[in-house]
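Enquirer: What follows is a predicted structure for the sequence shown.
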Amino acid sequence: MNLDTFIGQKGVVATLKKALFQPFHAYIFEGEKGLGKKLLAMTFSKQLLCEKKIACDVCKSCRLFDALTHPDFKIIKRDEDRKEISVDAIREITKDISRGPIFANKKIYIIQEAEEMSTSAQNALLKTLEEPPEYALFILTCNNLERLLPTVISRSLVLSFKRYSASEISEILKSHGLEPRDYVLKLCRGNPKIALDFYDKEVQNKRDYIFEKLLSYDGASFSLIKEFENDFEKFKDDFAFLFETVIYFLRDALMFKKLSSVELITNTDKLEKVIEFSNRHTISHIYRLLQDFMMLEKYPDSNVISDNVLDMIFLKLSGG
């Protein structure tokens, strides 16, 4: 893959193409998770380091890059056992920069999810960004730009990643050997990672589980709700998926209830289940459930959702 074959993000790609022979010293790739920031950072880096500037896959630089052993390329990210990227990790970069490039005319550093740098780490990086060596190039990928220091942002070129069109998502799915499905294109919200996740067997099973639980809900069975709560462990690391799946299902049921039409339904692969649920409940009941889950979706972190909150939500589901 090179910049010519990268799918989507046309504005960002056009900017990077122009910079291949004279790049800026620091870029921030910002946007929501799953939009291909790391992939494009890797693609751009490989092409910059390539002897022919085309990501030829043949030259020594490309072969070293593909093996992740290129001495002029480093990836910095948060260690799994740490809460942030430490100042020591950034100081290691400073030491490495001082040695200069070995094979290429650039030394490239990708800092993944750069907003996870501690304040001291960002300040340490800032010193290098203020007076970088001519051969140094930084690419910071970032899901939340507001968490970066304004001084770091001001010394970088910020490139914002947008959501993809349905045709671009289809092209990405095909490039992974997957057949684009209507419900995936509707539910992924222009995010390739979300689209690809729908083809994961575990995700499919979780989705089916949620639908079956909703369909078996009769508005009064507290034992069923407690069963749902007891199985909530399935979603402890991905509350957003649970809430989004429920919300879109309830939205579909509400739309069908009001319009008796399937044209606006997003879960097209579960059409029979949506219709069955819609026929079983009143508009006001579906709307109330939708409001409850939309409220709960606002919790930014599953860790803040206490047992008491879960009890309250499931009690509401049971008609309490």
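Expert: Looks like it arrived, so ask away. Everything numeric in this text was worked out from a predicted model, so none of it was measured.

Enquirer: Going by C-alpha atoms from here, please, whenever you check contacts or count neighbours.
Expert: Fine.

Enquirer: these two touch, right, residue 228 and residue 211?
Expert: No. Using CA atoms under 8 Å as the test, residue 228 is too far from residue 211 to be in contact (11.6 Å).

Enquirer: anything in contact with each of those two?
Expert: Counting by CA atoms under 8 Å, 6 or more residues apart in numbering, residue 228 and residue 211 have no contacts in common.

Enquirer: tally of neighbours for residue 233?
Expert: Neighbourhood size, residue 233 [other CA atoms under 10 Å]: 11.

Enquirer: Doesn't it belong to a helix?
Expert: Yes. Counting by DSSP: H, G, I helix; E, B strand; the rest coil, residue 233 falls inside a helix.

Enquirer: Any figure for the gap between it and residue 145?
Expert: 31 Å (CA to CA, to the nearest Å).

Enquirer: now swap in residue 108 and tell me
Expert: 21 Å.

Enquirer: Going by neighbour count, list what's buried in the lengthiest strand in the chain.
Expert: For the chain, the strand with the greatest residue count under DSSP state E is strand 136-142. Neighbour counts over strand 136-142 (16 or more other CA atoms under 10 Å) mark 136, 137, 138, 139, 140, 141, 142 as buried.

Enquirer: picking that back up, compare residue 108 and residue 145 (neighbour count), which wins?
Expert: Remark: of residue 108 and residue 145, residue 108 carries more neighbours, 26 against 20, as counted by other CA under 10 Å.

Enquirer: so that one is in which element?
Expert: strand 107-111 (DSSP states H and E).

Enquirer: relative orientation of that strand and strand 136-142 in degrees?
Expert: 20 degrees (axes from the mean of the first three to the mean of the last three CA atoms, to 10 degrees).

Enquirer: for the stretch 1-150 of the chain, what spans make up the helices?
Expert: In the stretch 1-150 of the chain, the helices defined using DSSP state H, counting those that start in this stretch lie at 10-18, 37-49, 60-66, 87-97, 119-130, 150-154.

Enquirer: between the ones you listed, which one is nearest to residue 282?
Expert: Nearest to residue 282 among these is helix 37-49 (43.7 Å), distances taken as CA to CA.

Enquirer: in stretch 213-225, what's buried?
Expert: 214, 217, 219, 222, 224, 225.

Enquirer: Go ahead and confirm the third one touches residue 314.
Expert: So that's residue 219. No. Assessed by CA under 8 Å, residue 219 is found out of contact with residue 314, at 10.6 Å.

Enquirer: Next up, a structure to set beside the first:
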Amino acid sequence: MYQALYRRFRPKNFDEVLGQNHITTTLKNQILRDNIGHAYLFSGTRGTGKTSVAKIFARAVNCIDSQDGNPCNNCEVCKGILHESIMDVIEMDAASNNKVDDVRELREKVKYPPSRARYKVYIIDEVHMLSTSAFNALLKTLEEPPKHLIFILATTESEKLPQTILSRCQRFDFKRITTEDIIKNLNNICNEIDFKAEESALKLIARNSDGAMRDALSLLDQCVSFREGVLSYEDVLDILGIANNDLIFSLVDNIEDKNLEESLNILDNIIQNGKDINQFIKDLVYHFRNLMIAKTSKDSSDIIDLEMETVKRYENQAKSLCLDFILKSIQILNEGENQAKWSSQPRIILEMMIVKLISLTDEYSLEERLDRLEEMIQNGNVNVEEKNREIQKKTVERPYEYKEQKIEKSKIKKEEKKEEVVEIVDDGKDISFNEIKDKWPNILKEIKSKRVSTQALLKEGEPLSYENKMLTIGYGDGFGFHKQALEKDHNREFIEKTISSFFNKNIRVKFVMTNSIEKKEVKKNNEIEKMTQEVVDFFGKDLVRIKK
């Protein structure tokens, strides 16, 4: 009868266990020094060797001819445990024996000494599945077990175990097996079963096993049945339902170029070829993870476990992408992956994610937006008349990238000529705030005739007050960008000169952010001032005295 590869090549001693030297060394030393505990907890992700190490340990503590802490696997006790003819090593699945009655039955059995071995060993797999009452029933036995008894508890979710159980066990955390160790082991197994496979094919299997040797061997088992000759990279792609790397690179390029139609065509091609949608989403997450590493790491080849040629492709693609875009893309894909798992229409979820990713290509951080737009305004490298509406609509809550558009040098020179230096002569007359407010549209026209870009920013503001030759202009929520841009020296000075020239008065300008309450207060003061001025105009200055 055929035996699965993960069972056939299960490690027989501690030295054959992959990637868990921190555990196997400790256990071997305990056996050599006869310092064996009564309860052990093996925790870690699936396929990392928890049950295998438990079985090796059960043989090692009972072996008649132990060799450097390893079981000999040749003595009658080792052979009896391997062939399950000795009943002193008991495996119990807590998922199907999780009731309190099951644990009570176990407590009755552990009282009896082993029949042929030195220790009676209970291996309880998926122990986190036990009920609360079952844990309570097990607690006393774990605390004071018979001298001949050893408990080995295995779990993938140790956080679900009560602290009372954890505190009574020696805990060993199993690490994920590295891709290098998995590939090395796969090569050894292929040589032993006389099966040929390309190195790239084995690397793909290793990456998709997610650090679990058992998963890698199960995938290899599928591939062995699929191909009699040499197993190629494309064969593994077909078996696992994974999209070709070239397709994913092409998809991301189209997302960056905002080419929605071509992006959806690539998706349709992938799905029509029978690729698994949930697997493809995982591949996309992995792709953007590699882009993140390539964007942020000095030597990404140390972290991205791929061929150097592929790493270079990631680095080149990452150069044209914003880090903020990459991070948000990973977030969107992770959320979409969770939705697609439970959706009856995962394709629609995937297509929605692609649309969201394309919309993300416009988004940048506020700081980057300010720096870009400020630089373009100063250099004259932006067509402000065409972008005027966009500047009004785009608020700080949704910063966008503005594409640079060069203006002809002749136009720039014309604007510079219009901004001639005008000497301000104070005519000595007082001006009121209401007069400034009435003339405000004319002031905006004057500024627009000289510098359109500044007028586009200024028109979103509103004059609030005028006192001691200081004009205060307020901006509401969402227009903080306009305020910051106008506070730059070259913009503020230009506005002050234009307004001062308009009224023949040296006027300074201040920009503030206002809320609805402040605006109401200012409007109220303005109305009072307006009414006062009307009274003065009607009766004359000599007859009116204003009290403050």
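Expert: Received, thanks. Everything quoted here is computed from the prediction, not taken from an experiment.

Enquirer: What value does the TM-score take for this pair?
Expert: After superposition, the two chains reach a TM-score (TM-score structural alignment, normalised by the length of structure 1) of 0.74; 309 aligned residues with a CA RMSD of 4.3 Å.

Enquirer: residues in contact with the longest strand of structure 1?
Expert: Against strand 136-142 of structure 1 from outside (CA under 8 Å, 6+ apart): 23-31, 37-38, 41, 97, 106-115.

Enquirer: and the angle from it to helix 119-130?
Expert: Going by the same axes, to 10 degrees, strand 136-142 of structure 1 makes 140 degrees with helix 119-130.

Enquirer: List the superposition-based mean deviation of strand 136-142 of structure 1 with respect to structure 2.
Expert: In the superposition with structure 2, the average deviation recorded for strand 136-142 of structure 1 is 0.9 Å (mean CA distance after the TM-score superposition for structure 1).

Enquirer: what's that strand aligned against in structure 2?
Expert: Alignment of strand 136-142 of structure 1 against structure 2: residues 149-155, by TM-score structural alignment.

Enquirer: Tell me how many other residues crowd the aligned partner of residue 246 of structure 1 in structure 2.
Expert: Residue 246 of structure 1 maps onto residue 284 in structure 2 when the alignment is built from TM-score structural alignment. A count of nearby residues for residue 284 of structure 2, using other CA under 10 Å, gives 22.

Enquirer: So residue 284 of structure 2 belongs to a helix, correct?
Expert: Yes. Looking at residue 284 of structure 2 with three-state DSSP, it is inside a helix.

Enquirer: What residues does it make contact with?
Expert: Residue 284 of structure 2 neighbours (CA under 8 Å, 6+ apart): 248, 333.

Enquirer: Residue 392 of structure 2 pairs with which position in structure 1?
Expert: So, by TM-score structural alignment, residue 392 of structure 2 is left unmatched.

Enquirer: element containing residue 392 of structure 2, please.
Expert: Since the elements are taken from DSSP H and E, residue 392 of structure 2 ends up inside helix 384-393.

Enquirer: how close does residue 376 of structure 2 get to residue 493 of structure 2?
Expert: Taking CA to CA, one finds residue 376 of structure 2 at 19 Å from residue 493 of structure 2.

Enquirer: From the neighbour counts alone, determine which of those two ranks first.
Expert: Neighbour count, other CA under 10 Å: between residue 376 of structure 2 and residue 493, residue 376 has more, with 19 against 14.

Enquirer: In what element of secondary structure is that one found?
Expert: Applying DSSP H and E, one finds residue 376 of structure 2 within helix 366-379.

Enquirer: Name the single longest helix found in structure 2.
Expert: The residue-count maximum for a helix in structure 2 (DSSP state H) belongs to helix 516-539.

Enquirer: Please work out which residues of structure 1 line up with it.
Expert: Residue span in structure 1 matched to helix 516-539 of structure 2, by TM-score structural alignment: none.

Enquirer: How about residues contacting that helix?
Expert: 433, 434, 464, 465, 544.

Enquirer: counterpart of the strand holding residue 108 of structure 1 in structure 2, which residues?
Expert: Going by TM-score structural alignment, strand 107-111 of structure 1 sits over residues 120-124 in structure 2.

Enquirer: superposed on structure 1, where does the matching stretch end up, distance-wise?
Expert: Using mean CA distance after the TM-score superposition for structure 1, the mean distance for stretch 120-124 of structure 2 is 0.7 Å.

Enquirer: mind checking which helix or strand the closest residue in space to residue 277 of structure 1 that isn't next to it in sequence is in?
Expert: Of all residues not flanking residue 277 of structure 1 in the chain, residue 215 sits nearest, at 6.0 Å (CA to CA, 6 or more residues apart in numbering). According to DSSP H and E, residue 215 of structure 1 maps onto helix 201-216.

Enquirer: Go through that helix and flag the buried ones.
Expert: 206, 207, 210, 211, 214.

Enquirer: Thought residue 242 was touching the third one, still the case?
Expert: Right, residue 210 of structure 1. Yes. Applying CA under 8 Å, one finds residue 210 of structure 1 in contact with residue 242, separated by 7.5 Å.

Enquirer: how deep is residue 522 of structure 2 tucked in, by neighbour count?
Expert: Residue 522 of structure 2: 16 neighbours (other CA under 10 Å).

Enquirer: Please apply the same query to residue 512 of structure 2.
Expert: Residue 512 of structure 2: 16 neighbours (other CA under 10 Å).

Enquirer: who's in contact with residue 102 of structure 2?
Expert: residue 134.

Enquirer: That one maps to what in structure 1?
Expert: In structure 1, the residue matched to residue 102 of structure 2 (TM-score structural alignment) is residue 89.

Enquirer: quick one, helices of the stretch 201-350 of structure 2?
Expert: With DSSP H, counting those that start in this stretch as the criterion, the stretch 201-350 of structure 2 has helices spanning 213-226, 233-240, 245-256, 260-272, 277-296, 308-319, 323-342, 346-360.

Enquirer: quick one: the fifth one to helix 233-240, angle?
Expert: Translated: helix 277-296 of structure 2. 130 degrees.

Enquirer: The closest residue to residue 145 of structure 1 other than its chain neighbours and residue 196 of structure 1, how far apart?
Expert: Setting aside the residues directly before and after it, residue 145 of structure 1 is nearest to residue 30 in space (CA to CA, 6+ apart), at 6.4 Å. Per CA to CA, residue 30 of structure 1 is found 21 Å from residue 196 of structure 1.

Enquirer: re earlier: now the buried residues of stretch 213-225 of structure 1 in JSON lines, with distance to residue 186 of structure 1?
Expert: Output for the buried residues of stretch 213-225 of structure 1, formatted as JSON lines (distance: CA to CA, whole Å):
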{"residue": "214", "distance to residue 186 of structure 1": "21"}
{"residue": "217", "distance to residue 186 of structure 1": "26"}
{"residue": "219", "distance to residue 186 of structure 1": "29"}
{"residue": "222", "distance to residue 186 of structure 1": "33"}
{"residue": "224", "distance to residue 186 of structure 1": "30"}
{"residue": "225", "distance to residue 186 of structure 1": "29"}
